[in-house]
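sharing a model that was predicted from the sequence below.
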Amino acid sequence: MSLPVSKEAIVGEGVAKGATETRRVTRLIRLPEVQHRVGLGRSTIYRWISEGKFPKPVPLGGYSVAWAEDEVEAWIATRLK
């Protein structure tokens, strides 16, 4: 038997009344998308990760990883400056 759950508990954090900022959700992107965005190959990306030159991926479970889209975008922005 389950207990009643509030809508805020299901959705996540409640939104304060009068809040004007939009809440940005971090999207995770997989290696092919990262390669497309940065124009680098798999080997270069992983080598630069080990050298501290590229954002580290987030483990998803098993052997699956993904990158936070905002970290990749920030890395691209620093390269363009």
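Sure thing, it's come through.

going forward, measure contacts between C-alpha atoms and count neighbours the same way
Fine.

got the contact list for the longest helix anywhere in the chain?
Ranked by residue count, the top helix of the chain under DSSP state H comes out as helix 69-80. With C-alpha atoms under 8 Å, 6 or more residues apart in numbering as the test, helix 69-80 has contacts from Thr26, Arg27, Leu28, Ile29, Val34, Val38, Phe54, Pro55.

cutoff 10 Å now
25-30, 33-34, 37-38, 53-57 (C-alpha atoms under 10 Å, 6 or more residues apart in numbering).

and the comparison structure, right after this:
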Amino acid sequence: MSTITRFVGRRELLRELGISKTTILRWTAERGFPEPLPNSGQVPIYDRGDIDRWLRGERIAEGQP
């Protein structure tokens, strides 16, 4: 059985999405990308469910399957 991690650190998220820190900050400011969890400390942590929902919404908006 596989374990799905609910949270993901910024470094891992950047690697998975193939983007830079600058891009994720710009997406957050300009495109409504989910903010890191409050009080996540020096290493920002994101809710994977929020990221997945955002990605699905972007694909739909761009007309991609």
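On my side now, so go ahead. None of these values were measured; they are calculated from a predicted model.

how near is the residue positioned nearest the centre of the first structure to His36 of the first structure?
With the centre of the first structure defined as its mean C-alpha position, the nearest residue by C-alpha atoms, centre = their mean is Ala68, 1.8 Å away. Separation of Ala68 of the first structure from His36 of the first structure (C-alpha to C-alpha, to the nearest Å): 15 Å.

so for the longest helix of the first structure, what gets flagged as buried?
Glu69, Glu71, Val72 (16 or more other C-alpha atoms under 10 Å).

that helix vs the second structure, mean deviation?
Following the fit onto the second structure, the mean deviation recorded for helix 69-80 of the first structure is 0.8 Å by mean C-alpha distance after the TM-score superposition for the first structure.

where in the second structure does that helix fall?
Under TM-score structural alignment, helix 69-80 of the first structure corresponds to residues 48-59 of the second structure.

where do the helices sit along the first structure?
So, for the first structure - with DSSP H - the helices run 7-11, 31-38, 42-50, 69-80.

with respect to Tyr63 of the first structure, which of these lies nearest?
Among the helices of the first structure, helix 31-38 comes nearest to Tyr63 of the first structure, with 12.3 Å by C-alpha to C-alpha.

so where is the closest one in the second structure?
Using TM-score structural alignment, helix 31-38 of the first structure lines up with residues 10-17 of the second structure.

with that, I have no additional questions.
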